[in-house]
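> What shape does this take:
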Amino acid sequence: MDEVVIVPWQELAADTLDNLLQEFVTRDGTDYGEQEISTATKVEQVRRQLTKGQSLLVFDSATETVTVMTREQFDQHQRHPG
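Okay, the predicted model is just below:
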């Protein structure tokens, strides 16, 4: 069974967080709608979501990756893992 653990993003070095967010927003399959948005803008949008507590930085032990989940996605995963 995979485990998803919240990563305390506030404790990461600024450049590490920037790199993680940039990797996240440039992943294949990340959909931001029809309008083209710059990578820097996408990173700032996700950073704002983290700051407001709307999204969480999480580590997935099954895939050994770090990703961003909305609070709702995280709660759903906790109720129905796997």
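
> can we go C-alpha only for contacts and neighbour counts from here?
Noted.

> Going by neighbour count, which residues of the helix or strand containing residue 18 are buried?
According to DSSP states H and E, residue 18 maps onto helix 14-25. Neighbour-count burial for helix 14-25, counted by 16 or more other CA atoms under 10 Å, picks out 17, 18, 20, 21, 22, 24, 25.

> I have a second one here; can you model it like the first so I can compare?
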Amino acid sequence: MIIPLSEIAPETLQNLVEAFVLQEGTDYGEMEYDLEQKVNHVMIQLKSGQAFVQYSELHESVNIVSKDQIEN
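This next block holds a predicted model:
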């Protein structure tokens, strides 16, 4: 189930995005990004509809998923 951003408290969304970014692991690209930059990048994706906050009833968990993951 997709959770609309408007239904998530700003502090909760910030914490969710930070947790998501921190679980992503090591950067393998040419540029290193700090936590704030990574969080901002994910926030932009969420606000633009390229990523979504998804709740899994089966796993009773919340995750951030890309638009491509939803469509497949």
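
> Report the TM-score for the pair.
With the length set by TM-score structural alignment, normalised by the length of the second structure, the two chains reach a TM-score of 0.84; 71 aligned residues with a CA RMSD of 1.6 Å.

> after the lengthiest helix in the first structure comes which helix or strand?
Longest helix in the first structure, counting residues (DSSP state H): helix 39-52. On the C-terminal side of helix 39-52 of the first structure, the nearest following helix or strand under DSSP H and E is strand 55-60.

> and the angle from the longest helix of the first structure to helix 14-25?
110 degrees (axes from the mean of the first three to the mean of the last three CA atoms, to 10 degrees).

> Read off where helix 39-52 of the first structure ends up in the second structure.
Alignment of helix 39-52 of the first structure against the second structure: residues 35-48, by TM-score structural alignment.

> how far apart are the matching stretch and its match in the first structure?
Compared with the first structure after fitting, stretch 35-48 of the second structure has a mean deviation of 0.6 Å; criterion: mean CA distance after the TM-score superposition for the first structure.

> which SS state does the residue nearest the centre of the first structure fall under?
For the first structure, the residue nearest the mean C-alpha position is residue 68 (1.3 Å; CA atoms, centre = their mean). Of the three states, residue 68 of the first structure takes strand according to DSSP: H, G, I helix; E, B strand; the rest coil.
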